[in-house]
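Enquirer: Prediction below, plus the sequence it came from.
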Amino acid sequence: MYKKLLSPVVVLALASPCAFAEVELLAHFELNGNAQDSSGNVADGQIFGNVTAVQDRCDNPNGAMYFDGNSSYIKVTDGTFLTPRKAATVCLRANVLEPYRINKHHVLVSKYKSDSSYQTGFTILVDNADNLRMWSKGKNLTELSDFPDMLDFNDYGNWNHFCLVDDNSNITTYVNGYPYDVKTSPDDVYADTSIPLLIGASHSGNGQPSSHSFATAYIDDVRIYADPLTSNQVKNIAFEACP
């Protein structure tokens, strides 16, 4: 295991039982009381609504951010840099605080667009039927597509680590360092999208944050990599020691 990142980096060396592998870090939002990207690669996030600093899973003050579920989110202005197949791995920690809400989801991170031609982007959310859902898509609507299986979610009020890995062949989803589903990646066409990355919400059809998406949650340590992480690398992040 390795320590939580405390300084800007672009390339990380992650331990595995067999070797060290370099992986490119596209963005890292540590959410230590602010919305800065510590990788230095993309614009810092902009806070909207009531997003406030709270203790993280290690009881570090100002170590995570609280989203109150009421038009509160972080917006990261970005065009094609963080789109799928450039962003092969998306991981974060979250403590989702509320169970089932009528017509509302807890969207933890999203850069996803759906229009008359394409569905493209990635999302991690807990939906209003208590399902954990993660996907990476980029399909022409004339093609077939698929989602990784949903996972029943009832672990409200506790910290969990979620990770989505798309290696161009398979989409693998992880919870707390362990894979729970693998699907063949069905999408050959990936359209670029200029929509921002949102933490704590997702976009509606008009390009604005959806009123049905605002998370009530603590969110921490959002990492986006250009490379598909191995299962051991995901586990190393999920089980990293408290600083």
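Expert: Yep, it's here.
Enquirer: For the rest of this, base every contact and every neighbour count on C-alpha atoms.
Expert: Will do.
Enquirer: in what helix or strand does residue 234 lie?
Expert: Using DSSP states H and E, residue 234 maps to helix 231-238.
Enquirer: which helices and strands sit right next to that helix?
Expert: Packing partners of helix 231-238 (3 or more CA pairs under 8 Å, 6 or more residues apart in numbering; DSSP states H and E): strand 11-15, strand 178-184.
Enquirer: neighbours of the closest residue to residue 134 other than its chain neighbours, just the number please.
Expert: Once flanking residues are discounted, residue 134 sits nearest to residue 124: 4.5 Å by CA to CA, 6 or more residues apart in numbering. Counted by other CA atoms under 10 Å, the residues lying close to residue 124 total 27.
Enquirer: this is the comparison structure:
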Amino acid sequence: MSFDPSRRFVERNRRWHPPAFAPDYKTSVARSPRQSLVSLQHPTATELRGPTFSRADLGPHDNDLLLNYREGTPQDGLPIGERIIIFGRVVDQFAKPVPHTLVEMWQANAGGRYRHKKDQYLAPLDPNFGGVGRTLTDEQGWYRFRTIRPGPYPWPNGVNHWRPAHIHVSIMGPSLSTRLITQLYFEGDPLIPRCPIVQTLNDREAVESLTARLDLERSRPMDALAYRFDIVTRGEFQTFFESQG
């Protein structure tokens, strides 16, 4: 990916996003709007005021999902599964870093099971893994998590449909109404092109923007592989966001 800082603001290409109504992705049938969207000309103060974050608000292990859910003493077991590091930068369309913004993530465990009361998948819960984390970007827009690689899981969209291994990511923008939500997939996963949700994206570059790349240089020997996932908030090279339609 290359950036040209001299380029002017690039308007978002709405044709790049999938239609709200995609019958092969059955959940969209109930969720898609039936009437035209309404433009709010006079936003409220709540929508304009930006959230403020302080490092004092974050716990010491909030970005370490290997440690942030373990109950009891440090002698208790660690989560089961492949240990990985997820890292990257949050930047704008001109590669300018977005510092001190809140990045949140949530995911299934190594068996593909979410810690959610409505998740009825047969895979067991991991007593040492909660599946959620958060962190702040640094001055240069960098963020980092340590976690377990999530497993794929079946979902009732079709007779034998499976979601690829993925992690949901939320980036808080400059105001409460500008939160962006996306998800990352892992390089080389054969389930990615078979996923009905991914198939709603007509542009291969949109799918590529959701793919985390293996980075052996940032991996920790005898500990964890590293995957880089950069997030571009807007412009020609923006990451595909579920929260924009």
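Expert: Cool, the structure landed. Not measured: the values here are computed from a predicted model.
Enquirer: Post the TM-score for the overlay when you can.
Expert: Remark: TM-score between the superposed chains equals 0.24 [TM-score structural alignment, normalised by the length of the first structure]; 103 aligned residues with a CA RMSD of 6.1 Å.
Enquirer: Helix or strand next in line after the helix or strand hosting residue 85 of the second structure, which one?
Expert: In the assignment (DSSP H and E), residue 85 of the second structure maps to strand 83-91. The helix or strand immediately downstream of strand 83-91 of the second structure is strand 102-107, counting by DSSP H and E.
Enquirer: Next, the angle from that following strand to strand 83-91.
Expert: Relative orientation of strand 102-107 of the second structure with respect to strand 83-91: 140 degrees, computed using axes from the mean of the first three to the mean of the last three CA atoms, to 10 degrees.
Enquirer: by contact count, what packs against the helix or strand just after strand 102-107 of the second structure?
Expert: Next helix or strand after strand 102-107 of the second structure toward the C-terminus (DSSP H and E): strand 132-136. Secondary-structure packing of strand 132-136 of the second structure (3+ CA pairs under 8 Å, 6+ apart): strand 102-107, strand 142-148.
Enquirer: Comparing these, which comes out most buried?
Expert: Per-stretch averages of neighbours, counted by mean count of other CA atoms under 10 Å, single out strand 142-148 among these, with a mean of 23.
Enquirer: Return the residues in contact with the residue nearest to residue 169 of the second structure when sequence neighbours are not counted.
Expert: Nearest non-adjacent residue to residue 169 of the second structure, counting by CA to CA, 6+ apart: residue 105, 4.5 Å away. By CA atoms under 8 Å, 6 or more residues apart in numbering, residue 105 of the second structure lies in contact with 132-134, 167-170.
Enquirer: Which single one of those is nearest to residue 184 of the second structure?
Expert: Closest approach to residue 184 of the second structure among those (CA to CA): residue 167, at 5.3 Å.
Enquirer: pretty sure the closest one contacts residue 183?
Expert: Yes: when contacts are counted by CA atoms under 8 Å, residue 167 of the second structure is listed as touching residue 183 (5.4 Å).
Enquirer: Number of residues surrounding residue 45 of the second structure?
Expert: Neighbourhood size, residue 45 of the second structure [other CA under 10 Å]: 10.
Enquirer: For it, give its distance to residue 102 of the second structure.
Expert: In this structure, residue 45 of the second structure and residue 102 of the second structure are 21 Å apart, going by CA to CA, to the nearest Å.
Enquirer: Brilliant, that's me finished.
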